[in-house]
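Peer 1: I'll drop the sequence and a predicted model, then ask my questions.
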Amino acid sequence: MQPAYIHFTLLAVSITILMAQLTVRNKHNAHILFAIFCASVSMVALQKLSSNSLGPYQYLIGMGACATCNCIWLLSRTLFRKKNPIGLIHFAVAFTIAALIMIQQGYLFATHQWALDAPWMSIFSHMMREATILLSSCILVLSFWEAIRGFEQAKRQDKQQRILFMITFGSAVLASKSAKGVFADNPEMLAVTISIITLCVLASLQYLLYWRFHRAVNADTVLLHQAQNSKPSEPTIRDDEMRLAGQIQSLLVDQTYFLQANLKVADIARELEVPEYKISKVLRNQLQAKNFNQFINTLRVEHAKGMLADPDKQHWSVLVIGLECGFASVGPFTRAFKTYTGTTPNQYRQRSLPAQHCA
């Protein structure tokens, strides 16, 4: 088995899967995170292929391999957490690990390029390496925990997907640790084994994303075709729609799902285990909404009005309130707010707070 062949296969597969994520029409955060992971894996493979020809410059390529276990942790949260899966603190932790990896690779480049050999540099390198190993190990455990967390309350298909994730990463970690012991004296064979394990992880994650997002869309298409061919009685249809409308309102309002960023019809359909077209139909017929986004923005704007008029939150910026209400940035928040109220968030706050002080 030629090591270069395996590394080249890993490079080709990771780039192919990366491009596949970019072609997904209805992207979720999971697709973006998986694309970043694939890009990082391709840098790992490229570094191994170029180690003999580029010399110290291989470590500059290695700087790009900084989004592996940390990106998988963010991906696991996106897949298995319903509310607020990723926040600033999570990005900060992931960025810290990425920065440590880049610093290590930069240190290796500097020492090999300029033959630096200061005593303090070896101590610094050791501390960076130990910190990276510690944080990476914790992140791997947290990734596994995300699949375990809420397992009992998950629905049948969600449980199956969690099991696939746990088997994939449990097997990958066990196999890689075993390989480091078996091939301790053969680094070339160890690198080949790690590349093969990584290929298996890529294939498993790609299938998991397809299963979680795209197979559900295909199932919706089949169910829609069946619904069009069958003709149930009008009272039955009306009762089913009213029941589903209650479930949608309970999920969005009572459980505050409308505050989740990047919320899509597919997320609600998956949670309630019904086709997407039924959600859209009920929103139009029972909840008098033009579409899903309009309904969600109405809930978010009403929530924002309460926050803007709250004296205890007057020090909160408009951006922070928009983010808290589920908007991706201040621009969409301001446009939606003005569409439904006729004023900007700042104007609404200026009118509301003085009125409360006078009272």
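Peer 2: All right, it came through fine. Residues are numbered from 1 along each chain as shown.
Peer 1: okay, CA-based contacts and neighbour counts for the rest of this
Peer 2: Fine.
Peer 1: Have a look at the chain and report its longest helix.
Peer 2: Looking across the chain with DSSP state H, the single longest helix is helix 119-148.
Peer 1: ranges for the helices of the stretch 1-150 of the chain?
Peer 2: Using DSSP state H, counting those that start in this stretch, the helices of the stretch 1-150 of the chain run over residues 3-22, 29-54, 58-62, 69-80, 88-114, 119-148.
Peer 1: before we move on, the earlier item: any idea of the angle the longest helix of the chain forms with helix 69-80?
Peer 2: Going by axes from the mean of the first three to the mean of the last three CA atoms, to 10 degrees, helix 119-148 is angled at 20 degrees with respect to helix 69-80.
Peer 1: Packing partners of the next helix or strand after helix 119-148?
Peer 2: Note on helix 119-148: by DSSP states H and E, the next helix or strand toward the C-terminus is helix 156-182. In this structure, helix 156-182 packs against helix 119-148, helix 187-209, with contacts taken as 3 or more CA pairs under 8 Å, 6 or more residues apart in numbering; DSSP states H and E.
Peer 1: Gly87: how many residues sit nearby?
Peer 2: Residues near Gly87, counting by other CA atoms under 10 Å, number 9.
Peer 1: Revised request: answer the last question for Leu79.
Peer 2: 22.
Peer 1: show me the contacts for the closest residue to it other than its chain neighbours.
Peer 2: Excluding its sequence neighbours, the residue lying closest to Leu79 (CA to CA, 6 or more residues apart in numbering) is Ala30, at 6.7 Å. Counting by CA atoms under 8 Å, 6 or more residues apart in numbering, Ala30 touches 75, 78-79, 209.
Peer 1: at 7 Å instead, please
Peer 2: 75, 78-79 (CA atoms under 7 Å, 6 or more residues apart in numbering).
Peer 1: State the distance from it to Leu46.
Peer 2: Separation of Ala30 from Leu46 (CA to CA, to the nearest Å) stands at 24 Å.
Peer 1: cool, Ala67 as well?
Peer 2: Separation of Ala67 from Leu46 (CA to CA) stands at 15 Å.
Peer 1: between those two, which one's more packed in?
Peer 2: The neighbour count for Ala67 versus Leu46, taken as other CA under 10 Å, is higher for Ala67 (25 against 21).
Peer 1: Does that one touch Ala99 like I think?
Peer 2: No - using CA atoms under 7 Å, Ala67 is not in contact with Ala99; the gap is 9.8 Å.
Peer 1: The structure to be compared is supplied as follows:
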Amino acid sequence: MTAAVHSLDLALRSGAGLLLLLIGGLMLRDHGRATAARLGAAFAVGGAVFAITSSAGFSRPPQGWDIPLMALATGNNVVFWLFARALFDDGFRLKPLHGGLWATMVGLPVLCALVLHPARWPTQNGIDDFLTVAALGFAVLATAQTIGSYRDDLVEPRRRVRVLIVAASAGFIALTALSNLMGAQEARPALASLVGGAGLAAIALGVAWALLGVAGGRALFPQAAPARPTAEPEPLDPALIAALDRAMQTDRAYRQEALTIGALAHRLGAPEHRLRKAINQGLGFRNFNAYLNSFRIAEAMAALADPAQADVPVLTIALDAGFNSLGPFNRAFRAATETTPTAYRRQALSAGDEPPVSGSAGRIPNSA
């Protein structure tokens, strides 16, 4: 019985690992310029490594050649969190802090294997528990990112597919971490390994099916686009686009604090799914907040460049444009203009530039 369980576990893990490596290669081949795709490929490779290191036959503690594999599998929890962030935020950028988190999660297992375990230091068990809890924490963060930004996503295929991918992966990581904390791996290692192998295989099959189901994953990742569009995208619903244009340019609905796509759809008397499609496929935006911020930033740029408003505080301009605080405004402004609001105002006023016109003429291009 044990031999049969071991053989089935090995077959499941081998298949899952090969499929994950194939998925990672396809992501790099077809979408290698997208941060989310690169992180997804790294997560797929880490998942294949995890398929090896989490099996019952893998030596614990690791010794020699298997130490780097165990370290990469541990660091994959950070990669998964970053992958979820990039997948749900087209403007996400990797920062040195992210690299530091990954290096910490990779370095601690190496420290345990090379130093603490041979010396029998009492802190090793504490570090092992910390790594397990950290894996659970990153899974929770990824899930929170999934839930928190779901409503603002305008790409309907991506809304359906990526929730399944992230939820399944986060659930697997969380269950694995909890089982480790409860000692299931030590109590019945063969059975626990088989269940883990089956979970990995199911996730790999689900991800592969999802990618095939959205035309090779094109809806999941932002496509390369020119800095400024050469022509207006063709509207899918002229009447709805016209009503949306009036609401934004004439009524300045974007100034409403915490405006949601559901509230805007209700205001326009249109189904939410039609409004999503109009903004996404008709105007080329992948995220509702990015669409709102295009108007808000354009209005703020006009106010900052207006000599008559030179004494108006930046915070007042940000609040008038629809931002609820200075921090999100500064981040959005810098992302759109690559400078700070204060520096932009100083440069515009010193150059004597005419303030840009808000609305469609002054709309910030959608970089997603």
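Peer 2: That came through fine. Model, not experiment: these values are computed from the prediction.
Peer 1: TM-score of the superposed pair?
Peer 2: TM-score of the superposed chains, computed with TM-score structural alignment, normalised by the length of the first structure, equals 0.55; 287 aligned residues with a CA RMSD of 5.5 Å.
Peer 1: What is the neighbour count of the nearest residue to Ala310 of the second structure once chain neighbours are set aside?
Peer 2: Excluding its sequence neighbours, the residue lying closest to Ala310 of the second structure (CA to CA, 6+ apart) is Leu304, at 6.9 Å. By the measure other CA under 10 Å, the count of residues near Leu304 of the second structure is 29.
Peer 1: Alignment lookup: Ala99 of the first structure to the second structure.
Peer 2: Aligned counterpart of Ala99 of the first structure in the second structure: Ala103 (TM-score structural alignment).
Peer 1: Look up how far Gly284 of the second structure lies from its match.
Peer 2: 37 Å.
Peer 1: Identify the spatial nearest neighbour of Thr344 of the first structure, chain neighbours not counted.
Peer 2: Leaving aside its chain neighbours, Thr344 of the first structure sits nearest to Lys338 (5.1 Å; criterion: CA to CA, 6+ apart).
Peer 1: Run a quick neighbour tally on that neighbour.
Peer 2: Look at Lys338 of the first structure: counted by other CA under 10 Å, it has 16 neighbours.
Peer 1: And for Arg25 of the first structure, the neighbour number?
Peer 2: The burial count for Arg25 of the first structure: 7, using other CA under 10 Å.
Peer 1: Let me see the contact set for the aligned partner of Cys200 of the first structure in the second structure.
Peer 2: Counting by TM-score structural alignment, Cys200 of the first structure lines up with Ala202 in the second structure. With CA under 7 Å, 6+ apart as the criterion, no residue contacts Ala202 of the second structure.
Peer 1: Please enumerate the strands of the stretch 201-350 of the second structure.
Peer 2: Counting by DSSP state E, counting those that start in this stretch, the stretch 201-350 of the second structure has no strands at all.
Peer 1: Show me the helices in it, by range?
Peer 2: Taking DSSP H, counting those that start in this stretch, the helices of the stretch 201-350 of the second structure run over residues 238-245, 261-268, 272-277, 288-304, 314-321, 326-337, 341-351.
Peer 1: Was I right to think Ile139 of the first structure contacts Trp73?
Peer 2: Yes - the pair Ile139 of the first structure and Trp73 qualifies as a contact (CA under 7 Å) at a distance of 6.2 Å.
Peer 1: Which of those two has more residues huddled nearby?
Peer 2: Neighbour totals were compared for Ile139 of the first structure and Trp73, and Trp73 leads with 25 against 21 (other CA under 10 Å).
Peer 1: Tell me the counterpart of the more buried one in the second structure.
Peer 2: Matched by TM-score structural alignment, Trp73 of the first structure corresponds to Trp81 in the second structure.
Peer 1: contacting residues for the closest residue to its match other than its chain neighbours?
Peer 2: The shortest distance from Trp81 of the second structure to any non-neighbouring residue, by CA to CA, 6+ apart, is to Ala142 (4.9 Å). Listed by CA under 7 Å, 6+ apart, the contact set of Ala142 of the second structure reads 81, 84-85, 170.
Peer 1: Of the residues you listed, which are still contacts in the first structure?
Peer 2: With both residues aligned by TM-score structural alignment, their matches' CA atoms under 7 Å, the contacts of the contacts of Ala142 of the second structure that the first structure also has are 81, 84.
Peer 1: Could you point out which of the contacts of Ala142 of the second structure is nearest to Leu349 of the second structure?
Peer 2: For these, the closest approach to Leu349 of the second structure (CA to CA) belongs to Arg85, at 37.2 Å.
Peer 1: so how many other residues sit close to Ala147 of the first structure?
Peer 2: Neighbourhood size, Ala147 of the first structure [other CA under 10 Å]: 22.
Peer 1: Measure how buried His266 of the second structure is and give me the count.
Peer 2: 12.
Peer 1: same check, this time on Asn84 of the first structure
Peer 2: The number of residues near Asn84 of the first structure, taken as other CA under 10 Å, comes to 14.
Peer 1: Over to Leu205 of the second structure?
Peer 2: Counted with other CA under 10 Å, Leu205 of the second structure comes out at 16.
Peer 1: Excluding chain neighbours, give the residue nearest to Ala253 of the second structure in space.
Peer 2: That would be Ala247: by CA to CA, 6+ apart, it lies 5.6 Å from Ala253 of the second structure.
Peer 1: mind checking how far the one you found is from Ala48 of the second structure?
Peer 2: Ala247 of the second structure is 49 Å from Ala48 of the second structure, by CA to CA.
Peer 1: ok, those two, which is more surrounded?
Peer 2: Ala48 (24 against 16).
Peer 1: what lines up against the more buried one once you look at the first structure?
Peer 2: Aligning on TM-score structural alignment places Ala48 of the second structure opposite Ser42 in the first structure.
Peer 1: And for that match, nearest residue in space, chain neighbours not counted?
Peer 2: Per CA to CA, 6+ apart, closest to Ser42 of the first structure is Leu11, 4.8 Å.
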